[in-house]
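Asks: Model the structure of this input:
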Amino acid sequence: MHLADFIAGSVGGAFGVAVGYPLDTVKVRLQTQTHYSGVWECVRRSFRTEGVRGFYRGMSMPLTTVSISSSLVFGTYRNVLHSLHRMRHRSAADPHHKADIFLSGFSGGVAQVLVMSPADMVKVRLQCQAEGRRYGGPLHCLLRIAREEGPLGLYKGSAALALRDGPSFATYFLTYNSICDALSAENTQPGWPVVLLAGGVSGMCGWAVGTPMDVIKARLQVSGVSGRRYRGFFHCVTHSVRTEGIAVLFRGLTLNCIRAFPVNMSVFATYELVIRFLRPAS
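Replies: Modelled structure (predicted):
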């Protein structure tokens, strides 16, 4: 088993959260609340009413859990990829098949939903708590959701999360590897400019695929709390599209892509740095 990838993914994920969290808060509020006309109005109103701390509301739990989930994503990806590579009876020096990279990324994205769903639920609820104090903090929010909505309440929107993260991470790793292969000499590690570029672009491509399910996930997670209640996944999709048009599924896409470049540039740079330290001969 490739344990170094679990460690490097954990460190890279935590660093990525710290870089991108303020824009993630703005994105969630735009997706779940209708009284903002755009990104800049959301930023101005949030800053005016809550200050800088408002943009980091609920960050403590994601910082911990994204570290764990990112560890699962990268570790699962690497180990599935290694297994598929061996099943094809290819030597370690042979390049990985693109289909194997896609399937491995998909597996990594789905694997982390078990850990990510409760943490993401808490994050979204706290980010949308612009006024009032329904939740006192991440732990209070977690316990209150479990008490009022049952343990399964923590997994509200998990189907949408899996449908978001499976294809998103498949695209993410495929894009990263394709760019690194195209811009690097054969059988050599990609240089740092290539890592930064590939990481940033792969993040943008992943979010381009994942944003529609991200919108549905966020709406399901605040269902009943935001004033709107959805009966389930398909009701949320049909009601959102019927009342707000198909464009609602891409709300926050621009912000996601803007945020994704520096975040995933940081994630992959940190990941590669740790991997090269732990496996200097790889």
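
Asks: Please make it C-alpha for all contacts and neighbour counts, starting now.
Replies: OK.

Asks: where do the strands sit along this structure?
Replies: Read by DSSP state E, the chain holds no strands at all.

Asks: Which residue lies nearest the spatial centre of it?
Replies: Nearest to the mean C-alpha position of the chain, by Cα atoms, centre = their mean, lies Asp165 at 7.0 Å.

Asks: Can you name the residues that contact the closest residue to that residue other than its chain neighbours?
Replies: Nearest residue to Asp165 in three dimensions, chain neighbours excluded: Gly109, at 4.7 Å (Cα to Cα, 6 or more residues apart in numbering). Neighbour list for Gly109: Val73, Ala162, Asp165, Gly166, Pro167, Ser168, Phe169, Ala170 [criterion: Cα atoms under 8 Å, 6 or more residues apart in numbering].

Asks: Another sequence for comparison is provided below:
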Amino acid sequence: MFLYQYFKKFDWREFVCGYGAATINIGVTYPIYKMIFRQMLHGDKVTSAFIQMKHEGLRYLYRGMLPPLAQKTISLSLMFGIYDGIKKNLQVEFELDPYTSKILAANLAGTCEAILIPFERVQTLLADSKYHKYFSNTPTAFRYVWTNHGFMEMYRGVAPILLRNGPSNAVFFVLREEASEHLPKTDNIAKKAAQEFFAGAVIGATVSTIFYPLNVIKVAMQSEMGHKTQGIIEVFLKIYRERGNSVRHFYRGCGPNSTRSFVSWGIMNAAYENLKTIFYRY
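Replies: Now for the predicted structure:
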């Protein structure tokens, strides 16, 4: 009976709206992600990354999009759906205050998203030019990694992802709901959509910038294959030394990444709210 009452508070519409918002976003922003990825991995300047991708041509522009499409759609579906369900349970069943329930629910939702790490793992391999000759497509990459290196290789880079997912979710949801409460109320559809876009954009870009170093470490970890995984501190120090002992160089790609996050989270937030309007109408 308790389990029934617990899961009853999970609303399928939250999962569907998160899934739809992620689908719209990935189709628009994937080429920008790919350029940022090259900067994260090699420390290249934006012009160098752009020229490299230009030389590779359209054939490779959307290469590796299937893993983030699968990962992001499921991830956003879980993020919004699990967060909403857990938050309601914490507030109703355990009578926790709103902020505590939001933070706990967001962290738990972020931890659940970590089951999708294999998609990030394969996406990294497909986006890295040094693996172009080894993997022709997503299924080939999955099969190669699984067959030659085993199950745990699919979860390389789990530590920085866990450190990133929960706290970043908490910051995002708390700020997003604060913005929703304090923004001017309007019945104008265009104005409402613009507010939703800019609220999501500013919050998403801020969160992305705060947690950018963890993504750099994650990419460095996941760009390797087969040998023993190094720890977070070890990888951080390695990157730091390779980039001239400069913390500033550690943030290469952060500018374009913040721009992409601004557009990406703006699209996702606006799409999510509009999808909610449609699904909650019935």
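
Asks: So the residue nearest to Asp165 of structure 1 versus Arg133 of structure 1, what's the distance?
Replies: The gap separating Gly109 of structure 1 from Arg133 of structure 1 is 33 Å, by Cα to Cα, to the nearest Å.

Asks: same thing with Pro280 of structure 1?
Replies: 49 Å.

Asks: just to revisit the earlier point, which ones among the contacts of Gly109 of structure 1 are found in helices?
Replies: Under the assignment DSSP state H, the contacts of Gly109 of structure 1 contribute Val73, Ala162, Asp165, Gly166, Pro167, Ser168, Phe169, Ala170 to helices.

Asks: how about CSV for those, with distance to Pro212 of structure 1 added?
Replies: Formatted as CSV, these follow (distance: Cα to Cα, whole Å):
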residue, distance to Pro212 of structure 1
Val73, 21
Ala162, 12
Asp165, 11
Gly166, 13
Pro167, 12
Ser168, 11
Phe169, 14
Ala170, 16
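
Asks: from these, which is closest to Val241 of structure 1?
Replies: Closest approach between those and Val241 of structure 1, by Cα to Cα: Ala162, at 20.4 Å.

Asks: what's the burial count for the closest one?
Replies: Counted by other Cα atoms under 10 Å, the residues lying close to Ala162 of structure 1 total 24.

Asks: And Trp192 of structure 1, how close does it get to Gly137 of structure 1?
Replies: On the measure of Cα to Cα, Trp192 of structure 1 and Gly137 of structure 1 end up 39 Å apart.

Asks: These two: which is more packed in?
Replies: Taking other Cα under 10 Å, Trp192 of structure 1 and Gly137 do not tie; Gly137 has more neighbours (17 against 13).

Asks: ok, that one - contacts?
Replies: Gly137 of structure 1 neighbours (Cα under 8 Å, 6+ apart): Gly58, Leu126.

Asks: same deal with Leu126 of structure 2?
Replies: Counted by Cα under 8 Å, 6+ apart, Leu126 of structure 2 has contacts Arg63, Gly64, His132, Phe135, Asn137, Thr138, Ala141.

Asks: Just the buried residues from those residues, in ChimeraX please.
Replies: Those of the contacts of Leu126 of structure 2 that count as buried under 16 or more other Cα atoms under 10 Å are selected in ChimeraX with:
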select :63,64,135,138,141
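
Asks: ok, so of the contacts of Leu126 of structure 2, who is nearest Leu183 of structure 2?
Replies: Nearest to Leu183 of structure 2 among the contacts of Leu126 of structure 2, with distances taken as Cα to Cα, is Gly64, at 37.8 Å.

Asks: show me where structure 2 has helices.
Replies: Using DSSP H, helices in structure 2 cover 2-8, 12-42, 46-56, 58-61, 66-92, 98-113, 117-127, 138-149, 158-182, 189-210, 212-222, 232-242, 247-250, 254-279.

Asks: Fine by me, thanks again.
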